[in-house]
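>>> Following is a predicted model, sequence given first.
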Amino acid sequence: MVFSNLVFLFMFLPIVLAAYFLLPKMFKNFVLLLASLIFYAWGEPKYVILMLFSILMNYLFGLMVHKYRNQLKHKKMVIALSVIANIGLLGYYKYSNFFIENLNNVFGLNISNEPLPLPIGISFFTFQAMSYVIDVYRRDAAVQTNVFDLALYIALFPQLVAGPIVRYNTVAEEIKKRVHSIELFSEGVRRFIIGLSKKVLIANPMGELADTLFAMNPGDMSSGTAWLGIIAYTLQIYFDFSGYSDMAIGLGKMFGFNFLENFNYPYISRSVSEFWRRWHISLSSWFRDYVYIPLGGNRKGPWKTYRNLLIVWTITGFWHGASWTFMAWGFYYGIIISLERLGLSKFLEKLWSPIQHVYVLLIVMIGWVFFRADSFDYSFNFIQTLFGMNGTQALDNSTFLYLNDYGYVFILGILFSMPVMDWLRKMLYRENSFIGRWAVPIVSPVVYMALLVFVTMFLVNSTYNPFIYFRF
């Protein structure tokens, strides 16, 4: 089930909200846990057992780490087993086909390679479970002795299948005791509608166009059409994932949880390093805290710092998918960020601000080509077409046809990838203006209701409604 599904919007969510707020406080966590298990089982019931196994396994690891908290040798052994078990579980379902295929190709073997369906959200709930045990080991979080409370943390449906990756210590108190208010609930509803609108009104149309153009042979399209394709994908992946994160944060607020932000307008960045401080913040901070810093971070000299960056970014790419193109995408960012550390960032700071933005957008869009394409051949051919290096036309009729059909979505996407609403809100509420105090509170509910109506119309009339990050 996805948040932009009519069944979720008009059946599942209303029923869960009604049960949650009508039943006494002692049953609220039970309602959320049951709803989360139903939500996950809706698409693939058999994998609920896998998630429950992961929960029980990490619950026991947490107890063992706590038991041996004063015996360093035993504690290290338990945490090592915990990491191996979690990575092994994730690796079996996500990477076993990749490794078998490459062993067969390199050594001429014929190992049976039956494709394994990828359990939805396994990367996210595995990382959350690992972070809990590691935080107990580091004494950054208290051990959870109630297995149902830990199950709620890992399985909580707003962030279960596509993040953001929530740290246990940020919600531990809210699992035990949450504050509910009309103001927080209303804020959650507004945030959810914004995320839903991002997803349905911008990401979906851009995704349809990106899928159409990336299905073409790069040699058969003009440079202009290729640019439309990569810009469409650039907007799709941002509004798809940031929209999902907005919906997750909004749902969390409805139930009394305050999840940390996951996106902060990454496309306005002036450096690639800044871009990754703004994009998928929960994943970037996870790799920083649990991989980069344990490797030594930047504390052991410049060369080991660059080594650590390349390792972390290559792993980050591999986390996104079992493919050499994903690894190359991660390594690509490792190189760029290393170059910025070496002095490129100081050079960029001296440039005119728009040039800094263009630099980031070009780097990011070239990276998205490798992220979106299925092979290196396609990626390189597509990039050649982008820059007119394979003899294709600069523009053709199809470029203008696609612009005619999708031009308004491109405008909306580019506009709302910038903090336009933040600027508008500041302007309206500046100096306690009459509009900000009286008109906005009256008009705002009408705008949100109109957005919900538009979204519903789009969903009723369209069958295209994927979530990109579900497959990661």
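Structure's in. What do you need? Numbers count the residues shown, from 1 in each chain.

>>> alpha carbons only for contacts and neighbour counts from here, please
OK.

>>> same for whichever strand or helix holds residue 247, what does it pack against?
For residue 247, the element it lies in under DSSP states H and E is helix 223-254. Contacts defined by 3 or more C-alpha pairs under 8 Å, 6 or more residues apart in numbering; DSSP states H and E place helix 223-254 against helix 182-197, helix 204-214, helix 353-372, helix 376-386, helix 397-416.

>>> how about these in TSV, adding distance to residue 347?
As requested, the helices and strands packed on helix 223-254 are exported to TSV (distance: least, C-alpha to C-alpha, whole Å):
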stretch	distance to residue 347
helix 182-197	37
helix 204-214	34
helix 353-372	10
helix 376-386	26
helix 397-416	27
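
>>> Kindly reformat these as CSV containing distance to residue 115 and mean neighbour count.
Output for those, formatted as CSV (distance: least, C-alpha to C-alpha, whole Å; neighbours: other C-alpha atoms under 10 Å):
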stretch, distance to residue 115, mean neighbour count
helix 182-197, 33, 20
helix 204-214, 23, 21
helix 353-372, 21, 18
helix 376-386, 22, 19
helix 397-416, 36, 14
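
>>> Second structure for comparison follows:
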Amino acid sequence: MVFTSITFAFFLPVLFILYWAIPKKTRWIVLLAANIIFYMYGGALFILLMLAIALVTWWCARRIELSPDRKKAYLVSSVIVVLGMLGFFKYADFAIGTVSSICGLFSLSFSPAALRLALPLGISFYSFAAIGYVADVYKGRIPAQSSYFRYLAFVSFFPSVLSGPINRAGDIMPQIDEPADFDYDLAAAGLRQMLWGFFKKLIIADTLTLYVDPIFDNVRFYFGMTLIVSTILYTFQIYCDFSGYSDIAIGTAKLLGIRLKDNFKSPYYSRSVKEFWSRWHISLSTWFRDYVYIPLGGSRASNGRHNLNIMLTMLLSGLWHGADWSFVIWGGLHGVYQVAEDFCHRHFSKKEYRGMKERDIKRSVPWNIGHGILTFAMVSFAWSFFRANNTADALYIASHMHRGLGHIAGSYIMMLNNMHLDGLKLTYLIVLIVILMAVDFAGLKRDIYGLFGKLPMWGRWLIYTGLTVFVIVITLNGGVHQEFIYFQF
């Protein structure tokens, strides 16, 4: 089931009424049933895989608690089983193709048929949530859940099961086991967050799709400013698409009295790539930090080992996103960015510039703007590898972005023609991006959804009604309806 479907528009109100109408002690049962219905709507067969992963991780966590002398064996076993299932469905063809290519370099014959397995919905997300649960039990951070079905309610939690956020058991299971009383303010904040998420997805992301996809699907016909502008537009498209999903998911959970942690915090206002990853897909970046980066030694190791830890973590993050070398390169770029930032910080941070110390420099407006623009440019360039249909296309984009830029006026006109943009359409896109960035700027130091709640009632309802009508009118009159980008992961 998809958040933007008519089915969900009927599903959620029915669940909301039923969930709050029954006694607290049985709400988890209704939630579990809703989770199963929601997931099976997109493919009944794949629910068996989720049930199996939940069963393995639940049992191993129980054994860790009951047999502490063998807890490491149970942890390793659960990780191997879950990653094995994830790897089989997601990376089998990638591994076959890679081995076949390597064998070809040595004139060896190895060309088995691709398996072409369908990727189970949400497997990358709920697998990581399940592994995190076992690891937290192993570390003694949380107790093991005695009930398999209560644990399953966490793993299959419908708002986040398909595309995150990747929840931590310690945050969610207590809220499922001991439901809170109905909180009108929380529910209202959830509706506001959902509305903003729908706006970002249906109005901004799906509009940008019209101009981004034709270019990236035929990159060999374009160069220069066309590739640069389409990459920048994709930078905003993927943000609105993914953060829009997260907003809808978090808002939906709030309607049920369950608080999920933020997954995005104005990432394009970051002044370094390291800061970007503290604001972008936070649930994934903190997962890799806690379960990969820190166990590898984190920043406590030598400079060389620290840099290696960063690179390994980012390469794995890239591979998590997709079974193609373009995703690995994307992760590697972010690793290189952070290693370079760390090098510059260690070698130049303690030096003075024209009598100004580092602390004063970082407070200056030019420093913040300059580093913000540089970070945005580096992140946007990396997105071209993420969006490209394959590694060859990604390398073509990287090597042809600069062509024709010596003739700005001609490049600009060619870009407009290639992307089928005119003055009105371009202005519309700019207005949408300005609205997005203005809201993100307002949310840098305050809760933007709570801020809306403090407006006069007439002001709130004016905004709600305007956004709702705008979303409905645009989507019903030629709007493009695209799946959420992160469904493919």
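Okay, I see it. Just so you know, these numbers come straight off a predicted model, no measurement behind them.

>>> related to what we said a few turns ago, measure the mean distance from the helix holding residue 247 of the first structure to the second structure post-superposition.
Compared with the second structure after the fit, helix 223-254 of the first structure shows a mean deviation of 1.1 Å (mean C-alpha distance after the TM-score superposition for the first structure).

>>> In the helix or strand just after that helix, which residues are buried?
Heading C-terminal from helix 223-254 of the first structure, the first helix or strand you meet, by DSSP H and E, is helix 272-278. By neighbour count with 16 or more other C-alpha atoms under 10 Å, helix 272-278 of the first structure contains the buried residues 272-273, 275-278.

>>> Pick the one among these closest to residue 333 of the first structure.
Distance ranking of the buried residues of helix 272-278 of the first structure against residue 333 of the first structure, using C-alpha to C-alpha, places residue 272 first at 8.0 Å.

>>> residue contacts, residue 412 of the second structure?
residue 225 (C-alpha atoms under 8 Å, 6 or more residues apart in numbering).

>>> Just to be sure, it is in a helix?
Yes. Judged by DSSP: H, G, I helix; E, B strand; the rest coil, residue 412 of the second structure forms part of a helix.

>>> what do we get in the first structure for it?
The alignment partner of residue 412 of the second structure in the first structure, by TM-score structural alignment, is residue 395.

>>> how close does residue 99 of the first structure get to residue 436 of the first structure?
The gap separating residue 99 of the first structure from residue 436 of the first structure is 58 Å, by C-alpha to C-alpha, to the nearest Å.

>>> ditto for residue 387 of the first structure
47 Å.

>>> Residue 48 of the first structure too?
On the measure of C-alpha to C-alpha, residue 48 of the first structure and residue 436 of the first structure end up 47 Å apart.

>>> what does residue 291 of the first structure give?
Taking C-alpha to C-alpha, one finds residue 291 of the first structure at 46 Å from residue 436 of the first structure.

>>> what do you get for residue 83 of the first structure?
Taking C-alpha to C-alpha, one finds residue 83 of the first structure at 51 Å from residue 436 of the first structure.

>>> Could I get the contacting residues of the most centrally placed residue in the second structure?
Per C-alpha atoms, centre = their mean, the C-alpha nearest to the average position across the second structure is that of residue 281, at 4.4 Å. Applying C-alpha under 8 Å, 6+ apart to residue 281 of the second structure gives the contacts 165, 263-264.

>>> Swap in 10 Å and give it another go.
Listed by C-alpha atoms under 10 Å, 6 or more residues apart in numbering, the contact set of residue 281 of the second structure reads 164-166, 239, 242-243, 246, 262-265, 267.

>>> Mind putting the residues you listed into JSON lines with distance to residue 447 of the second structure?
Listed next are the contacts of residue 281 of the second structure as JSON lines, based on distance: C-alpha to C-alpha, whole Å:
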{"residue": "164", "distance to residue 447 of the second structure": "21"}
{"residue": "165", "distance to residue 447 of the second structure": "18"}
{"residue": "166", "distance to residue 447 of the second structure": "21"}
{"residue": "239", "distance to residue 447 of the second structure": "19"}
{"residue": "242", "distance to residue 447 of the second structure": "19"}
{"residue": "243", "distance to residue 447 of the second structure": "16"}
{"residue": "246", "distance to residue 447 of the second structure": "16"}
{"residue": "262", "distance to residue 447 of the second structure": "11"}
{"residue": "263", "distance to residue 447 of the second structure": "14"}
{"residue": "264", "distance to residue 447 of the second structure": "12"}
{"residue": "265", "distance to residue 447 of the second structure": "10"}
{"residue": "267", "distance to residue 447 of the second structure": "15"}
